[in-house]
Every structure is written in C-alpha cells, then in structure tokens.
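**Q** structural data only, the sequence is not supplied:
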C-alpha cells in the first residue's frame, strides 16, 4: 500500500481516461488476480493482475473494480475484502471499505461478501458492459448471475433491465499503458538498476566447474538484498548447449571452461519489470568463434538502439536489423544465396527464431497485443522496450560449422525520449573486452 498515497492522483487520472473511452450508460468491469495454490494449503506469493493494478494500485485479491458512465455522472466502485483482526495474525492485512475509499480515491467500496446482492443493482438499466470474457470462469459466472437476476426481475418489474451489449476495452487499456508516466519510468529505472547489480555480481562470480544454479543464486541474492524484490520471470542460466534453449530454466548443469553461459534475469520493483540478458565466456575469455557470433549480435543490438526514436516505424527498424543479420550470417558461412531471397524465405529463422523486441512495464512482455495487430506501429516518447537480438546454432551432425553449440543473446532495456532514447541498462557490461576485463579482475 506504500505507493498509494503518492500515486492515487495518477490512478484517478487513468480511470478517467478509461471512462472517456466508454459510451453513456455503460460499465467497465475488471477483477483482481486470483490467489494461486502451490500445493495443499500453500499459496504462491500474490501477484496482482497488471491491468487491475494499473487502474487502482491495489494489491489485494478478491477485488472488483467497476467504472460506471451515466449520461450526467460517473462512478468508481470497488468490491474488496473486509478487515479482519484474526486474519491479520495469519498475514492477511486487508484494508477494508472505509480505507479503500480514502486511499484509492474511489466513490464507493462494498464488501466482497455482498457482491451477489449488489452487483446486479449496479448494472441495472445500463446498456453496455465492457468486460473480457474467457479469462476466469468464476468471474464470468458472477457477472452472468447478476445479468440473469436482472432478466428475471424485468419480467415482473419494469424498473429492472439488463445490459444487452458486451464489448472489450482491454485493448484500449493496453494502448494507454504503452506510454509510461514519470512515476512508472522511475520504477522501471530502479528495477534496471538492481538488475545491473545482479548481473555484474553473477559475471564476477562465474568460473569453470561452478553450477548454473550458483549464478542464479547470486542473482537472486542481489534481488533480495535490495528490497526483497521478486523476479520478473524465471531466471535463465544456460551454459554450453543450453545457450541454444530459449527458455531454459533448469539451471543445473556444471559449467565448463571454453563454453559460454547465457544469463537472462530481471526483477520487479513495485510491480514494474526489467528484462536483461548477457552472454559471457565461462573461463573469462571468448574464443575466436564465439567472438564472431557475439559481435554480430552486439551489432544488431546497437543498430536497433540507434534507430529507436519517436515516429520511427518498428517495421522499418526490424527490416534493417534483419538485413544486417542475414548479411553477417552469409558472410560467416551460415547462410548462402541472395540476401533478398534469404530474407523473403526467412532462412535466418533457423538461427534467430524469436522477436527482436517487446514492451516492458507492469508485465515483462507488456501490452504486446496492440503491436501484433498493428503493422504500421511507430515509437513514441515514454515507451519502454526490451531489445533482444540473438543467434543460436545448435549442434547438428549433418552440418560442419565451427560455430555449432554457440548460443548468444544480448538484451537491453530502452526508454524512448523526445529526442531519441536512453539505454537504461547500458552500465551492464556488453562489449567483449569489458566483459573479459571484469572477469579477469575477479579470477
């Protein structure tokens, strides 16, 4: 709850933005995330739904936000859990209704226990409901129950009328979330700062014969010692052939001299994520073959960053970076043929199979749906993105290549500004000579 008093004006502004997108006589409905059971009666640490958090800053489960737009007025309503002194002993410190109204700056707060008695009354005589069906069956059922109550009551009482139109405003909310506020940027910057400390710690600690999980432990240590921060995703520490497994999370192999190790790790600060990858030589020295591939990936990253500025079309940036990739792969003998044909045929996909970038924010892969459906998308000031080129060359007995078994990804987090961009993770060593020098100091 610590951020609410400082940021409640911003959450109020976001809710007003959503209401502007709604038609009169409508309601926007969004539930909190459910608690997740690990096993038996053991729960995972709670993580709020990102869209719900964006509009409320509220981190409690069993909550429901309703924005109501009428012709002459608007209402912001919250259902949340009651305060309970007994539950506080067991770690459930719910703020209740009175505090919710004060802290969240909402109009009304009702007990979650009264949702069946209140929800249908709130929806009565509205025409349109904005709600994302199919995410949670329990929540869908609660909404359908309220609508069915209104349908039955309408038969005997003309004062009751259910909504008949249903739509989804989540894509609109995702678009709003693309542009980060100053407060959001501060949180992402801090997440990147702690991630920097974690990566540098792991790089310094890396030596042959250590296990991948030992590097993961060093990263986790830095996240915990800097405020008990959560991972923004499962830590990836893959050495040797594991560098070619994109989402390798077993982290249990012993690292060998002469191999590379790929470290992909980021943390969350007040729900905002960082996402950083570095690939380093286990023994502190890149081989000739490793360096060739590493420099291609770094060149791709630097080109993408250089082209990142407001009004730049993502499609154009990607085309230039892919052209560079294909040109370099052809030069080192991993591809052959006409460059245009290779790009058209997507021949590079056997070595680079994922996306070049994604947004970061409340989700490590933030609001990506909007981009997927918009080929003419261009960058704007306030956007935060993770750029992650890579080359992965798995071992193939049918192909003779000195680069087999090499997997390299380098990933930085970028803030788009009015004049260009800021690399939020530039202080995590990237150049091969910088990595080697850092590792040499700690042998």
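**A** Nice, I can see it. Treat the numbers as computed from the prediction; the structure is a model and nothing was measured.

**Q** going by C-alpha atoms from here, please, whenever you check contacts or count neighbours.
**A** OK.

**Q** burial of residue 76, as a residue count?
**A** Other residues near residue 76 come to 21 when the count uses other Cα atoms under 10 Å.

**Q** over to residue 253?
**A** Neighbour tally, residue 253, other Cα under 10 Å: 16.

**Q** put this next to the first one:
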C-alpha cells in the first residue's frame, strides 16, 4: 500500500538536526521495520518504522539509514541502503525506487543496495568516535552491529579504531518527535478530520439491533474512502457493559435498546495517527442517568482543555479533569458523601479510581501513543514535564460504572469516554477533532435525522 512521504525538505532538516546533536564524526544507524508473516505465505500489511520514516520519508521495507555527523570542515552525510531495482519482483510486488532514484527523490547524499550494508558499514565505522542506534531494540540489528564492530576491530593492526562508545538513538529522536512542525500539524489535522467524519457516519448508522462489528465496518469504510491507509489501532466499539472494559475490542455484541455505545477509533494518514472517542445512545436519545454522566465527563474534558497551555506541567490537565469528576461522583452518590467531605478528600484516598482509572491523555503523532517522556528526567524528583507549543496530545476523561454495592443502580453498566486530539499553541490548545459530534443535543439531532 502506497504511503505518501512527508515533505522531503522536512526530512532533510530533521536529519541535519539529529546530526548536529551527535558527537562530531559519530555515526547513527536506523533500520526500518521488517515485513512480518501473518500465516502461510501471507504477510501482515507492511508498516514502516516510525523513527526511520520520520528521518527518511521512505516507506519501503529492507532499508537502513546511516547518518555521519559533521566533523571540522567535513559536512554531515546521509546514506540510504535499500532494495535494488528488480523488474521481475516488481511484476509481483510493485514499484521499487532502487538506490539511485531513492537518493534523488528523498534527498540523500549517497544510496547503496541493501546487500552492501555489511561491507560498507565496516568502512563507515572505521575511526569514528561513537555509534548511535536503538540499543537492545532488535536482536537482529544488535547482531549486525556486533559483526560490524568485529570487522572494524580486525583492522586494528593497521591503525583502524572501532567506535569507543554507543548511545541510544531513540532518546534523541523522542525529544525531536515530541514537537510537531507545521507540516505534521496539518497532516494530523487531516487525519483527525477523517476520523471525525467516520464517527459521525457511525452515529448515523447506529440503531438497536446492529452489531458492534457493523459499526466498526462503517468506521473503516469512511477511513479508507477518504484516503487514510490504515486504522491507527484496532477500533473499540463497545455497547452496554462492554464500555466498562477499557481495551475491549472483540466488537461482536449486539447493540440493544437503552444502551450507550462507546467508540474509540482513529485512522492513520501518511504515517500520522488520529485518536477519537465518542459515546452515544444506541436509540439516539440519552436517558436521564446517561445524560447526567455524559455531561459530567464533558465538563471534565473542558476543564482539562483549560489547563493546557505552555508552561504548566503535562499532569495539570489530568488533575483538572479528576477534580471535576470526583466532585460529580460525590454529588451523584457514586462516592460516599458521608465518608468524604470534599473532592480533594476523595482524590487523596483514590476513591475516584473505582470509576475513573486511567490517565486523561497521551502524546499523539506517528504512533498513536507517541514517543517522549512525560516527566522531566533531568530533575531528581522527575516532575511532570512542562507543556510546550507544538506538542500533540489527546484529552480523554471518562467514567465507568460497574455494578457494585452502594453504587446507585441507575448508573450500572454505563461506560463513557470522550476523547479529542489537540495541539498545544502559544496561548492554549487547538482541538483538531472538533468536527466529531460531541454535545448531547448535537448527537441526538444527528441521529434523529437518520
């Protein structure tokens, strides 16, 4: 399946930034993902490695990127190893760039056939001070690196030295990927718009008697119809009590009158993910208890949005959402008011975790749970890191009420989550997925027309 590359200039600029962060003269090696057998002679649909694609824009398997950091007057070099042109295989598998065409199309300084990797690396690593790669990420790559270093060390009597140190490459790339440039933000906005349309389509389709997998089919149809190459993850379509299972994805139950259906589904467009959750009534009308809980979650999300601004810690949005949810749980009798005099008391005792047991969001980007630490690892106490303009994240408060003693029965088996994709801006946040219907009246009006 063809994946459109990001702007070549963006990839060239990223490679230059990475090279500048490396030790002068050092070498970085980054392999893309392997093809994976599904069963028999059938592979899973191929999906590139996100780190590799971020720096290269190149989506073919059997590819390796090598970067040489600048040293003195010697400029940085980018080298691609990829499959050779093969007219016979292209009849069966489709177009291959081949080294020379890939070098030109993707802005590399050099390109070699992948079969030359071992021989060339023994030369490239000679007399360089350090090697950067994903330490321990792939046993196959670790073995290759070991072989390259052994080949370099074998030249020791000729005065050739192997790299004296190795560094974990993803640690640098995680920080780079955490801030999205304008092109990435635009692409993520398009992915969110497609997913929002899919949620609206699924709402219009839903009615008592349909199966969860039928709703899933509507989502997947809308993703692909609008150019998204894949779902960003296995969709969750959870009706009734299934919505109280956070990672439910069997999607095989029938939707019944009076239930809610929770749908967590996003698409991947040109390597970037969207991630949206909406919850709506199967019959198109919220019952009073459903509406009460739904609007509580909606208020919690609005509180989280208000906490997203450059400077304050990432954890602030979760804390804001939890305060609203805990107050609502007390007011509705989900948490015992006689035991806890305030939301703060309930939160301190973790009483809210019975009904809200996950975080309020995560980084979003090339991976649906994108890379980057959530804490400032440079500080001894590792506090939550401050938000910065250009970060992309989800905001997804929820409430999940399982049958339990002391819990009002009218709320049993109601699971609600509302999730949107946002970009941190200079003065707040921009919601990318706002086209997905969310208000009670908006959802009911949409479903009433169909």
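**A** Received it, and whenever you're ready, just let me know what you need. In this text, all values refer to a predicted model and were calculated from it rather than measured experimentally.

**Q** which residue is nearest the centroid of structure 1?
**A** The centre of structure 1 sits closest to residue 364, judged by Cα atoms, centre = their mean, with a distance of 1.7 Å.

**Q** that one maps to what in structure 2?
**A** In structure 2, residue 364 of structure 1 lines up with residue 368, judged by TM-score structural alignment.

**Q** just the strands in the stretch 101-250 of structure 1 please.
**A** In the stretch 101-250 of structure 1, the strands defined using DSSP state E, counting those that start in this stretch lie at 108-111, 128-130, 165-167, 230-231, 236-239.

**Q** the last one vs structure 2 - mean distance after superposition?
**A** Translated: strand 236-239 of structure 1. Its aligned residues in structure 2 lie a mean 0.5 Å from strand 236-239 of structure 1 after superposition (mean Cα distance after the TM-score superposition for structure 1).

**Q** which elements pack onto that strand?
**A** Strand 236-239 of structure 1 sits against helix 212-225, strand 260-265, with contacts defined as 3 or more Cα pairs under 8 Å, 6 or more residues apart in numbering; DSSP states H and E.

**Q** so which of these comes closest to residue 423 of structure 1?
**A** Distance to residue 423 of structure 1, taken as Cα to Cα, is lowest for strand 260-265 among those, at 16.8 Å.

**Q** name the residues of that closest one that are buried.
**A** Across strand 260-265 of structure 1, burial judged by 16 or more other Cα atoms under 10 Å covers 260, 261, 262, 263, 264, 265.

**Q** what number of residues are in the vicinity of residue 36 of structure 1?
**A** Residue 36 of structure 1, neighbours per other Cα under 10 Å, totals 12.

**Q** then the one 5 residues further on?
**A** Residue 41 of structure 1 is surrounded by 6 other residues when neighbours are defined as other Cα under 10 Å.

**Q** so how far is residue 35 of structure 1 from it?
**A** Distance of residue 41 of structure 1 to residue 35 of structure 1, computed by Cα to Cα, to the nearest Å: 11 Å.

**Q** returning to what we had before: state the distance from the match of residue 364 of structure 1 to residue 151 of structure 2.
**A** Residue 368 of structure 2 sits 39 Å away from residue 151 of structure 2, going by Cα to Cα.

**Q** what do we get in structure 1 for residue 428 of structure 2?
**A** Counting by TM-score structural alignment, residue 428 of structure 2 corresponds to residue 420 in structure 1.

**Q** so who does that match touch?
**A** Contact analysis of residue 420 of structure 1 by Cα atoms under 8 Å, 6 or more residues apart in numbering lists 308, 309, 310.

**Q** again with residue 327 of structure 1
**A** Applying Cα under 8 Å, 6+ apart, the residues near residue 327 of structure 1 are residue 339.

**Q** average gap between the helix or strand it falls within and structure 2?
**A** Assessed by DSSP states H and E, residue 327 of structure 1 sits inside helix 314-331. Here the mean offset of helix 314-331 of structure 1 against structure 2 after fitting is 1.8 Å, by mean Cα distance after the TM-score superposition for structure 1.
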